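Asker: pasted the sequence and its predicted model underneath.
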Amino acid sequence: MVRLFLGCFLFLSFFRGYSQENTFSIDTLHVKIDSLYREDQFYAGLNYNSILKKPSEVSQEKISFGFSAGFLRDMPINKSRTFAIAPGIGFSFNNYLQNMAITGTSQNPVYNIIPSTVNYDKNRFEQLRVEIPIEFRWRNSTPVEFQFFRIYGGVKISYLLADKSVYDDGTNKIVIKNSKDFEDFLYGVYLSVGYSAFNLQVYYNINSFFKSSAKIDSVPITMNALSIGLVFYIL
């Protein structure tokens, strides 16, 4: 009985010692580094819209905001992967609050400046667009560094999916959807600069929101926007 006990004790001691010699630790793990990594392939942004090149009588009211989100395919073009090209696709929504009332119908919209003596509750137009950005990128990232500086510049083409204008003076409310006078395609340029998750973006759309058929007192309406806001890039 004593021999059996001693035999079991020695066997368990040997097994425990063998197990300790093969215990895994974080130091013994092999971490695989992805040398073919890609950066910032999803984006989401929030921006303030400032109306530019507007008719002299038009003034902006309150805060005009917008947001966007989408996917970009990061394609590095140098060995260290600090330079890249990134085409993508996304959606944007923007509204513009100002004192130019849009009345009539979608096929025959009428434009008038609201007199300063008239009190009104709402006056805005808004647009939902699908956008196709192409970015030219620089960043000082590495395969193991996830916080880095970036400078991304690009061009963007957007196509109008839906639009709506609202004028409400408390007595009458006029809502027009899918107006024939809004441009289908907008073209713009933008620049994003930042570090880690926080990045400032400036976007300028080159052509006007309105077609040449949109007029105030026989004068064509030209109006575009400068947007400034924050954009967040996600892997």
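Answerer: Yep, it's here. Keep in mind that this is a model prediction, so the values were computed, not measured.
Asker: can we go C-alpha only for contacts and neighbour counts from here?
Answerer: Will do.
Asker: can you tell me how far residue 169 sits from residue 108?
Answerer: 21 Å (CA to CA, to the nearest Å).
Asker: with residue 177 instead?
Answerer: Separation of residue 177 from residue 108 (CA to CA) stands at 12 Å.
Asker: what do you get for residue 175?
Answerer: 13 Å.
Asker: all helices of this structure, in order?
Answerer: 2-21 (DSSP state H).
Asker: go through it and flag its longest strand.
Answerer: Secondary structure of the chain per DSSP state E: the longest strand is strand 149-168.
Asker: got the buried residues for it?
Answerer: 149-160, 162-168 (16 or more other CA atoms under 10 Å).
Asker: so which of residue 175 and residue 108 has more stuff around it?
Answerer: residue 175 (18 against 12; other CA atoms under 10 Å).
Asker: ok, now which ones touch the more buried one?
Answerer: 103, 164, 165, 166, 167 (CA atoms under 8 Å, 6 or more residues apart in numbering).
Asker: identify the farthest-apart pair in those.
Answerer: 103 and 164 (11.3 Å; CA to CA).
Asker: so what sits against both of those two?
Answerer: Common neighbours of residue 103 and residue 164 (CA under 8 Å, 6+ apart) are 175, 176.
Asker: what about the residue nearest to residue 154 when sequence neighbours are not counted, neighbour count?
Answerer: Spatial nearest neighbour of residue 154, excluding adjacent residues (CA to CA, 6 or more residues apart in numbering): residue 135 at 4.2 Å. Neighbour count for residue 135, taken as other CA under 10 Å: 24.
Asker: about what we covered before: let's have the contacts of residue 175 in CSV, adding distance to residue 66.
Answerer: Shown next, in CSV, are those (distance: CA to CA, whole Å):
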residue, distance to residue 66
103, 23
164, 14
165, 15
166, 17
167, 19
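Asker: and of these, the nearest to residue 14?
Answerer: Distances from residue 14 to those, taken by CA to CA, are shortest for residue 164, at 79.5 Å.
Asker: here's the one I want to compare it with:
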Amino acid sequence: MRFAILFLLVVLQSNAQVVSDSIESSHYFEDQFYVGLSYNFILNHPEGSNQRNLSYGLQAGVIKDIPLNRVGTKAIGVGAGLALNSYYSNLVADISGDDISYSINDDITRSKLETHLVEFPLEFRWRNSTAEDYKFWRVYGGIKAAYVLGARSKYDLGDISEGFNNTDLTKFQYGLTLSFGYNTFNLHAYYALTELFDGNASVNGEVLQYRPLRIGLIFYIL
């Protein structure tokens, strides 16, 4: 009798372990790292201003994948990363003492605003992957907050080249994100909900209300 009870307990413990292992293995994790490249559009140009040259963005970071269901097709992604964004236009920023002024110059050779940010993406993730299949469709949507670590304005006009750290930017920025694609290559978009400048910058009496729209490719890596 004691042997039968002991045998039954061993069988029950074994079955429980198998079920537990099965459940744990189904909660797999995806896309722990990301690297992205984008073209940066500038929305809300002041009168006479336009975009020039190749405005680009680079981003890279790590994301913690948190599955929401047993099969792992739905998840939350919480991460942190770094980004560099450049914006080229005919808007020229100049500094005299502590005062920053702006003008529009169509004869400018090149005028650039470059920002360096630390980013914090938050995503809701859907994918049709499995624990064994690394090629799958994905749709990730969410919001991304960012803090501007530094910004630099620079312009070239003939033999003159000037640059300085620009403090007129909105320090805390955020916007909506959407990524979708299959396997390695995925389209990525970011639409800013905050303006690039903090409201103190103006040109020809018009407050600068630049708002970035970034569209490009993002690569997710396990």
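Answerer: Looks like it arrived, so ask away. This one's a predicted model, so the numbers in the text were calculated from it and none came from an experiment.
Asker: returning to that earlier point: counting contacts, what elements does the longest strand of structure 1 pack onto?
Answerer: strand 100-104, strand 122-139, strand 173-177, strand 185-195 (3 or more CA pairs under 8 Å, 6 or more residues apart in numbering; DSSP states H and E).
Asker: quick check: residue 162 of structure 1 touching residue 128?
Answerer: Yes. Using CA atoms under 8 Å, residue 162 of structure 1 is in contact with residue 128, at 5.2 Å.
Asker: if we can go back for a sec, check the fit of the longest strand of structure 1 onto structure 2 and give the mean distance.
Answerer: By mean CA distance after the TM-score superposition for structure 1, the fitted strand 149-168 of structure 1 averages 0.6 Å away from its aligned residues in structure 2.
Asker: so that strand matches what in structure 2?
Answerer: Aligned using TM-score structural alignment, strand 149-168 of structure 1 spans residues 137-156 in structure 2.
Asker: quick check: closest non-adjacent residue to the counterpart of residue 113 of structure 1 in structure 2.
Answerer: Taking TM-score structural alignment, residue 113 of structure 1 has residue 104 as its aligned residue in structure 2. Closest residue in space to residue 104 of structure 2, ignoring its immediate chain neighbours: residue 91 at 4.7 Å, by CA to CA, 6+ apart.
Asker: how much space is there between the one you found and residue 210 of structure 2?
Answerer: 11 Å.
Asker: neighbour count: these two, which is higher?
Answerer: Counted by other CA under 10 Å, residue 91 of structure 2 and residue 210 do not tie: residue 91 has more neighbours, with 25 against 18.
Asker: residues touching the more buried one, list them.
Answerer: 49, 50, 102, 103, 104, 105, 111.
Asker: include neighbour count and distance to residue 179 of structure 2 when you put these into TSV, please.
Answerer: What follows is the contacts of residue 91 of structure 2, written out as TSV (neighbours: other CA atoms under 10 Å; distance: CA to CA, whole Å):
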residue	neighbour count	distance to residue 179 of structure 2
49	17	30
50	16	28
102	15	35
103	15	36
104	18	35
105	16	36
111	24	30
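Asker: ok, which pair from those is furthest apart?
Answerer: 50 and 102 (13.9 Å).
Asker: what's the span of stretch 106-115 of structure 2 from first residue to last?
Answerer: Where stretch 106-115 of structure 2 begins and where it ends lie 23 Å apart, using CA to CA.
Asker: ditto for stretch 198-212 of structure 1
Answerer: Stretch 198-212 of structure 1: ends 39 Å apart by CA to CA.
Asker: map residue 185 of structure 2 across to structure 1 for me.
Answerer: With TM-score structural alignment as the criterion, residue 185 of structure 2 pairs with residue 198.
Asker: state the number of residues packed around the residue nearest to that match when sequence neighbours are not counted.
Answerer: Leaving out its chain neighbours, the residue that sits closest to residue 198 of structure 1 by CA to CA, 6+ apart is residue 232, at 6.0 Å. Residue 232 of structure 1: 19 surrounding residues under other CA under 10 Å.
Asker: please report how far residue 232 of structure 1 lies from residue 89 of structure 1.
Answerer: Residue 232 of structure 1 is 15 Å from residue 89 of structure 1, by CA to CA.
Asker: again, but for residue 198 of structure 1
Answerer: Distance from residue 198 of structure 1 to residue 89 of structure 1, by CA to CA: 21 Å.
Asker: who has more neighbours out of those two?
Answerer: residue 89 (18 against 14).
Asker: what's the match for the more buried one in structure 2?
Answerer: Looks like residue 89 of structure 1 aligns to residue 80 there (TM-score structural alignment).
Asker: same thing with residue 186 of structure 1?
Answerer: Structural correspondence for residue 186 of structure 1 with respect to structure 2 (TM-score structural alignment): residue 173.
Asker: let me see the contact set for the closest residue to residue 83 of structure 2 other than its chain neighbours.
Answerer: The shortest distance from residue 83 of structure 2 to any non-neighbouring residue, by CA to CA, 6+ apart, is to residue 59 (4.2 Å). Residue 59 of structure 2 is in contact with 34, 35, 36, 37, 81, 82, 83, 84, counting by CA under 8 Å, 6+ apart.
Asker: in strands, which of the residues you listed appear?
Answerer: Using DSSP E, the contacts of residue 59 of structure 2 in strands are 34, 35, 36, 37, 81, 82, 83, 84.
Asker: okay, now the fifth one: neighbour count?
Answerer: Applying the criterion other CA under 10 Å, we find 18 residues in the vicinity of residue 81 of structure 2.
Asker: distance of it from residue 22 of structure 2?
Answerer: 33 Å.
Asker: same question for the third one.
Answerer: In this structure, residue 36 of structure 2 lies at 35 Å from residue 22 of structure 2, with CA to CA as the measure.
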